[in-house]
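Q: with the sequence up front, the predicted model follows.
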Amino acid sequence: MAAAALDYPSCKGIPIDRIDTHSLHCGGANALALSGYSDRQIQKMGRWRSATFLEYIKESLFESSAGMSTNMKRSFNFVNVEGGVFRDITGVTLNSVYSVNTTPSPSN
């Protein structure tokens, strides 16, 4: 009734038949998290026995991906330890052409 009164289909794009008690459970966990309640308090309030409720607490993409692009462009050194000799192969690895053979080999 609340979703209908708040006109969810036109305002939020959520059909009324997609809203059930599970939606309230997830929404409640999010509301408590956003209000500053601890994970333990949310777990007790929702009567969760496991940490499943953490899947419902959604952080914004900005918060969860902070610093990811910077870390992705970080350079790593590759080494090859062949025959007990330590060699830095970073330059060879970065400057080589990478190709993958997708043709299946004939079975013997």
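A: Received, thanks. Worth saying up front: this structure is predicted, and the values here are computed from it rather than measured.
Q: going forward, measure contacts between C-alpha atoms and count neighbours the same way
A: Noted.
Q: hang on, isn't I42 packed against N30?
A: No: I42 is beyond contact range of N30, at 9.0 Å (criterion: C-alpha atoms under 8 Å).
Q: elements contacting the helix or strand hosting Q41?
A: Element membership for Q41, per DSSP states H and E: helix 39-45. Taking 3 or more C-alpha pairs under 8 Å, 6 or more residues apart in numbering; DSSP states H and E as contact, the helices and strands that helix 39-45 lies on are helix 21-34.
Q: and after the helix holding Q41, which helix or strand comes next?
A: Using DSSP H and E, the helix or strand that follows helix 39-45 in sequence is helix 61-64.
Q: list the helices and strands that following helix packs on?
A: Short answer (3+ C-alpha pairs under 8 Å, 6+ apart): helix 61-64 packs on no helix or strand.
Q: okay, buried residues for it please.
A: By neighbour count on 16 or more other C-alpha atoms under 10 Å, the buried set for helix 61-64 is empty.
Q: put this next to the first one:
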Amino acid sequence: MRLPYPTNVRIVQVPCTGRVDVLHLLKPLEQGADGVYVSGCLPGECHYISGNLKAAKRVARVQKLIEALGVEPERVGIVYNSASMGPQFAQCCRDITERLRALGPIYSKD
């Protein structure tokens, strides 16, 4: 739909969010990203049956891990959008960007 969303959002497409591994969530944070979010199928409507449930469990695992390291768990999350929900996806990108901006940079520039 070519809807506008923040230019600092990087989209990585995967066949199913169930393919997103814990390392896929941690690596961007290690490389300086301020947050990582997964956008998956609506609950109960996963094309691969339970991929979004697997992704949600991995996101929760990463949230606990980074919290134990002293990083805000809100920097990692999951949202649910269907392919036809372009405007909602763009709004999610804007909302997440604002939340992360309010948290500040994950690493100080010192």
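A: Structure's in. What do you need? Just so it is clear, the model here is predicted, and its values are computed rather than measured.
Q: let me see the TM-score of these two.
A: Between these two chains, after superposing, the TM-score reads 0.23 (TM-score structural alignment, normalised by the length of structure 1); 47 aligned residues with a C-alpha RMSD of 4.7 Å.
Q: next, the buried residues of the helix holding Q41 of structure 1.
A: Buried, per 16+ other C-alpha under 10 Å, within helix 39-45 of structure 1: D39, I42, Q43.
Q: from those residues, which is closest to D88 of structure 1?
A: D39 (45.4 Å; C-alpha to C-alpha).
Q: isn't the closest one up against A29?
A: No: the criterion here is C-alpha under 8 Å, and D39 of structure 1 misses it with A29 at 9.2 Å.
Q: what sits against L26 of structure 2?
A: Counting by C-alpha atoms under 8 Å, 6 or more residues apart in numbering, L26 of structure 2 touches V62.
Q: separation between it and E98 of structure 2?
A: With distances taken as C-alpha to C-alpha, to the nearest Å, L26 of structure 2 is found 21 Å from E98 of structure 2.
Q: equivalent analysis for K64 of structure 2, please.
A: For K64 of structure 2, the distance to E98 of structure 2 - C-alpha to C-alpha - is 22 Å.
Q: V22 of structure 2 and G86 of structure 2, how far apart?
A: 26 Å.
Q: revised request: answer the last question for L25 of structure 2.
A: 23 Å.
Q: count of residues packed around the closest residue to R58 of structure 2 other than its chain neighbours?
A: Excluding the flanking residues, the one nearest R58 of structure 2 by C-alpha to C-alpha, 6 or more residues apart in numbering is V22, at 5.9 Å. By other C-alpha atoms under 10 Å, 15 other residues sit near V22 of structure 2.
Q: same question, D95 of structure 2
A: So D95 of structure 2, with other C-alpha under 10 Å, has 14 neighbours.
Q: quick one: buried residues of the helix or strand harbouring it?
A: If you go by DSSP H and E, D95 of structure 2 is part of helix 86-103. Going by neighbour count (16+ other C-alpha under 10 Å), the buried part of helix 86-103 of structure 2 is F89, A90, C92, C93, R94, I96, T97, L100.
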